[in-house]
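>>> everything below, folded, please.
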Amino acid sequence: MDQDKLLAPCVGRDGVTRPVIEQVLVNLPPSIAKRWLVTSADRPEVIRLAQAYGCEVLLLHSAGMGDSIAAAVAASASGAGWLVVLGDMPFVLPSSIEQVVAELERDRISVPVHQGQYGHPVGFGGSFGPGLMALTGDRGAKPLFAQALVREVLVDDPGVLWDVDVPDSLYYR
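Got it, this is the predicted structure:
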């Protein structure tokens, strides 16, 4: 069986080797107080790490991005907004996350931009709750951009574009 990519060893920006998901969790700034991690019940180590870093864990049978976002937003529906952080992007700087959050407003999407490309994590203001909860399957929230005021947050951080889909990408260079 292939190893869960979220548990693959990953050398972070600090030179420390941790599982991919732990690198993501380490990079969340303390200002992100309410944290939800959506995963399936068959990932006990991912669940353990999420809880160790102060996340509420939401178990979901579907692995689809849309289903995951919808479930997390529904579980935290009283929030003033949401930050969608991907579990396979371990090199995002905490300062980039803080910049995206700082630009978040009720009727706005804030997205980091590095060298002209949209990256992650993406912030959604409170007015996007219904749209986020309506997502299904493996489609993410990109369709919501068409009907939104999008604040592009310029960052000098290649980590906002860097997911770890192949083994060579597990090392910060």
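
>>> from here on, contacts and neighbour counts on C-alpha atoms
Fine.

>>> all helices for the chain, in order.
20-26, 44-52, 65-75, 94-102, 129-133 (DSSP state H).

>>> how far does the second one sit from its chain's centre?
In terms of C-alpha atoms, centre = their mean, to the nearest Å, the gap separating the centre of helix 44-52 from the centre of its chain is 16 Å.

>>> what does that helix contact?
6-7, 21-22, 25, 37, 39, 56-57 (C-alpha atoms under 8 Å, 6 or more residues apart in numbering).

>>> cool, the last one as well?
Helix 129-133 is contacted by residues 66, 69-71, 73-74, 77, 81, 141, 144 when judged by C-alpha under 8 Å, 6+ apart.

>>> report the central residue of the chain.
Val85 (0.8 Å; C-alpha atoms, centre = their mean).

>>> here's the other one to compare against:
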Amino acid sequence: MSCEFRGKEQTPDIVALVMAAGVSRRFGSDKRRARLDDGRTLLETTLATVSQVYPRCWLITRPEDDLGEALAGYEDLHRMAAPHAGHGLGGSLGDAFRELISQQDSAIAAAVVLADMPWLNATTCASLNRHADSGRIVMPRHQGKRGHPVLFGRDLWPALAELKGGEGARDVVQANRQAVHAIDVDDAGIWRDIDSPRDLEAPV
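Next up, the predicted model:
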């Protein structure tokens, strides 16, 4: 099952990048394969949310990855290997945006979705999409705290393509503060990720 748009409202052309190239050191095993209460894997759950909202998406993984059952139902999803994944999220992001640029992707923006955020609401993603613009960085905010996904307009892609390592795109965001649009949402899932097995417990 590839990522297909199932909503009723047409939105700007946005490509989703599902970042799943981490090594899960704090989790102790491959958290992408971890099962949630409903039996689905963590990665499968995130992809189910993404597929409701984004017309196109790429799954960013390590070159050596064989995810098998973690991708149940999504085996034909577009995959993108990140050769610099070992250098942190920034390395994977740099690889992904260099590839988008080399492909001359026509999207107005790219939504960076972390694969370990299974409680993110699809409605939140749809709300962010309505604010997408080629010169904007759009991010959700809940109870005064920002989270993910973050939509980067295509004008920011060259800066993101320069990333070689580190924690992510924080430096790019700080260098382009005037482009940041924080959108208030009623969704704690924007900052509830999975770092340890204990985090798999359903939210209260």
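
>>> circling back: please, a ChimeraX command that selects the buried ones among the contacts of helix 129-133 of the first structure?
Selecting only the buried entries of the contacts of helix 129-133 of the first structure in ChimeraX, with 16 or more other C-alpha atoms under 10 Å as the criterion:
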select :66,69,70,71,73,74,77,81,141,144
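
>>> how about the equivalent of Thr46 of the second structure over in the first structure, nearest residue that isn't a chain neighbour?
Matched to the first structure by TM-score structural alignment, Thr46 of the second structure sits across from Val24. Nearest residue to Val24 of the first structure, sequence neighbours excluded (C-alpha to C-alpha, 6 or more residues apart in numbering): Pro90, at 4.4 Å.

>>> do Val155 of the first structure as well
Nearest to Val155 of the first structure is His114, by C-alpha to C-alpha, 6+ apart, at 5.5 Å.

>>> that neighbour -> the second structure?
By TM-score structural alignment, His114 of the first structure lines up with His142.

>>> doesn't Gly189 make contact with that match?
No. With contact defined as C-alpha atoms under 8 Å, His142 of the second structure does not reach Gly189; the gap is 9.1 Å.

>>> for the counterpart of Leu114 of the second structure in the first structure, what are its contacts?
Matched to the first structure by TM-score structural alignment, Leu114 of the second structure sits across from Leu86. Going by C-alpha under 8 Å, 6+ apart, Leu86 of the first structure touches 120-121.

>>> ok, now how distant is Leu86 of the first structure from Gln147 of the first structure?
Taking C-alpha to C-alpha, to the nearest Å as the measure, Leu86 of the first structure falls 23 Å from Gln147 of the first structure.

>>> go on, Phe128 of the first structure?
With distances taken as C-alpha to C-alpha, Phe128 of the first structure is found 10 Å from Gln147 of the first structure.

>>> repeat that for Gly126 of the first structure.
Counting by C-alpha to C-alpha - Gly126 of the first structure and Gln147 of the first structure are separated by 14 Å.

>>> ok, Leu28 of the first structure next?
In this view, Leu28 of the first structure and Gln147 of the first structure are 28 Å apart by C-alpha to C-alpha.

>>> tell me which of Gly126 and Gln147 of the first structure has more neighbours.
Gly126 (20 against 8; other C-alpha atoms under 10 Å).

>>> so who does the more buried one touch?
With contact set as C-alpha under 8 Å, 6+ apart, Gly126 of the first structure has these partners: 79-82, 105-107.

>>> so what's the nearest residue to it once chain neighbours are set aside up against?
Spatial nearest neighbour of Gly126 of the first structure, chain neighbours left out: Gly81 (4.3 Å); criterion: C-alpha to C-alpha, 6+ apart. Counting by C-alpha under 8 Å, 6+ apart, Gly81 of the first structure touches 104-106, 123-129.
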